[in-house]
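Asks: just to be clear, the model below is a prediction. Sequence and coordinates:
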Amino acid sequence: MFQKMVFLALASVYASCALAQQPAPQSQLAQQSQLAQPRPAFKQFEVATIKPVDPGLKAPRFIVMQGVNRFVEKDYTVKLLIAAAYDLNPKAISGGPEWMDSDHYDILAKTPGEVRPSHDEQMEMLRSLLTDRFGLAFHREPRVFSIYELTVAKDGPKLKKSAEAPDSPPGLISVVYPQHITLPARNATMGDFVSLLQRAVLDRPVVDKTGLAGRFDFDLTWAPDETQFGGEVPVAPSDAQAPPLFRAVQDQLGLKLIATKGPVEAIVVDKVERPTAN
């Protein structure tokens, strides 16, 4: 029973983490109400509380919108916040003090208006918060990294065009089970998929080389290893029935992850401070 509870908790953690701010389902009336509301300019949070947390507690880590205007972030380091805000793999972020990768923070913030902000709008407000409350300053440099390129496999893609409205938010939710991970993706672009892979799953930057436009629905199931999810997901046993990630991507999606080296526009932190008092 304890093991089952652990994995249920992990499922909840990584549904939120990999989802990266996807909205919860809404009724048709709620959606219509939101459409009727004027859309504010989402430049910064109306108010935000930042609290340091004990990294030894190993709390669930996620960023999610709860309701229309409640932004919640749990147990992120500043480096991981920068990676989320600027859509980068953490390895593409360098410089700054050592605590940037060891101090953990919770953020609770209120977004303006009565319309749920999109993922991009949430990240714009998070970027403002990093500047205003953490004093973040950085510059960008092109650097060569070990990367993965996502390409189309020899026999072509096995992706279904999404039936969702083009302006519906994408859904990519990684759910952890004892021997495998499932990723049901809905209304997702290849850019959405690559963003998820490099921010939450893989240990290096990922570059989209598929040339595939549009939005797709697909399901991906694989057995995780120690390099994925920052080492925080239990490694699948050797007799797991699900395939490893790279084979699953090829067999189930008709795509291919190729390990290579290539340029990435990296962030070099020039200045960052522990957050100002609430």
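Replies: All right, it came through fine.
Asks: going forward, measure contacts between C-alpha atoms and count neighbours the same way
Replies: Noted.
Asks: now the helices: where do they sit in the protein?
Replies: In the chain, the helices defined using DSSP state H lie at 2-19, 28-36, 78-85, 119-134, 190-196, 245-253.
Asks: roughly how far does the residue nearest to Ser195 when sequence neighbours are not counted sit from Trp99?
Replies: Leaving aside its chain neighbours, Ser195 sits nearest to Asp87 (6.6 Å; criterion: Cα to Cα, 6 or more residues apart in numbering). Taking Cα to Cα, to the nearest Å as the measure, Asp87 falls 21 Å from Trp99.
Asks: another one to put next to it:
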Amino acid sequence: MQSARPPALPLFLLFLTSAGLAQAPASSPPAGPTFDVVSIERNTDQPRVSGVTDRPDGGIRATNVRAGQLIARAYPPAIPADIAGLPDWATTERYDVIATSTLTRATPEDRAAMMRAMLAERFNLIAHVEHPELPVYDLVLARSDGKLGRGLTPTEVDCEAQLAAERVVDDLMEGDTTLANLAGALRTYTGRSVVDKTGLTGFYRVKMTVDLMASRRPEAAALRPDAPSVFTAVQDDLGLKLQSSRATGLRLVVDRIERPTPN
């Protein structure tokens, strides 16, 4: 009998990048697209399912999410671990959010701008960005001869046209991407920023077996001691290595946030 696993996370969500932070200060939403209609409801049922579904037009359906998750989506490449100054309720209370859009097709920048506008209007969010020196991981070649693992092969596929095919299923992370985007995806599971220093350009097919949930939740690792960690999988499957280093990082500081206004 197969054991129950947490719901898989679409890898394409992790690979989305944006210049949102460089385009506007975090203290106020920039001029740009906004959601058409927004519904925010407190979720007190505490269901096991939690996540965000993105529509091509930029609309979203978020189920059982914390405020920090929404803020991170508004200021990519931030993740919840980058956010400081959140009150207790913003890290514990959960919400269901449905937001519609009138755009035909939203870019990553559009999505971030709409989320920033919603947070400013409904959560009264004010924040600013800091860039302290932080511990990071450098993504480097593991072998001196430059040989790659069997899970990392060059491909002619344009990853931007194949994002929907990238996926995380059970313990398999697979998809076509660049090494820079792979570094961004790994960041979610290492707890630190990952800097691509492989020197590899172009698109690659990535395939590695890894216990992704244990990487993010140490208590899960105790339940599956034989499952490979992200660090092991990166080296064994990809022929790369995550090496400790320091670099200028990102910290999003929340100056003010309030519980969302009623619908």
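Replies: Looks like it came in fine. The model shown is predicted, which means the values in this text are computed figures rather than measured ones.
Asks: what's the TM-score here?
Replies: Superposed pair, TM-score by TM-score structural alignment, normalised by the length of the second structure: 0.78. Supporting alignment: 243 aligned residues with a Cα RMSD of 3.0 Å.
Asks: strands of the stretch 101-250 of the first structure, start to end?
Replies: Using DSSP state E, counting those that start in this stretch, the strands of the stretch 101-250 of the first structure run over 104-110, 137-152, 160-161, 171-172, 175-176, 181-188, 206-208, 216-222.
Asks: those into TSV, with extra columns for distance to Thr77 of the first structure and mean neighbour count?
Replies: Converted to TSV, those look like this (distance: least, Cα to Cα, whole Å; neighbours: other Cα atoms under 10 Å):
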stretch	distance to Thr77 of the first structure	mean neighbour count
strand 104-110	5	18
strand 137-152	16	17
strand 160-161	36	14
strand 171-172	23	24
strand 175-176	22	24
strand 181-188	24	20
strand 206-208	21	22
strand 216-222	27	19
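Asks: which one, of those, ends up nearest to Lys51 of the first structure?
Replies: In terms of Cα to Cα, the element of these nearest to Lys51 of the first structure is strand 104-110, at 5.2 Å.
Asks: so the closest one aligns onto which residues of the second structure?
Replies: Using TM-score structural alignment, strand 104-110 of the first structure corresponds to residues 94-100 of the second structure.
Asks: wait, Lys256 of the first structure touches Val152, no?
Replies: Yes. Judged on Cα atoms under 8 Å, Lys256 of the first structure makes contact with Val152 at a distance of 5.9 Å.
Asks: got a list of what Leu200 of the second structure touches?
Replies: By Cα atoms under 8 Å, 6 or more residues apart in numbering, the contact list for Leu200 of the second structure reads Leu179.
Asks: what's it aligned with over in the first structure?
Replies: When the first structure is aligned by TM-score structural alignment, the residue opposite Leu200 of the second structure is Leu212.
Asks: quick check: buried residues in stretch 224-241 of the first structure?
Replies: Residues of stretch 224-241 of the first structure classed as buried: Pro224, Asp225, Gln228, Phe229, Val233, Pro234, Val235, Ala236 (neighbour count, 16 or more other Cα atoms under 10 Å).
Asks: and the counterpart of the fourth one in the second structure, how close does it get to Pro6 of the second structure?
Replies: In the second structure, the residue paired with Phe229 of the first structure according to TM-score structural alignment is Arg216. Arg216 of the second structure sits at a distance of 12 Å from Pro6 of the second structure (criterion: Cα to Cα).
Asks: now Met208 of the second structure
Replies: Met208 of the second structure is 18 Å from Pro6 of the second structure, where distance means Cα to Cα.
Asks: now Asp88 of the second structure
Replies: Going from Asp88 of the second structure to Pro6 of the second structure by Cα to Cα gives 25 Å.
Asks: who has more neighbours out of those two?
Replies: A direct count of neighbours by other Cα atoms under 10 Å for Asp88 of the second structure and Pro6 places Pro6 higher, at 12 against 8.
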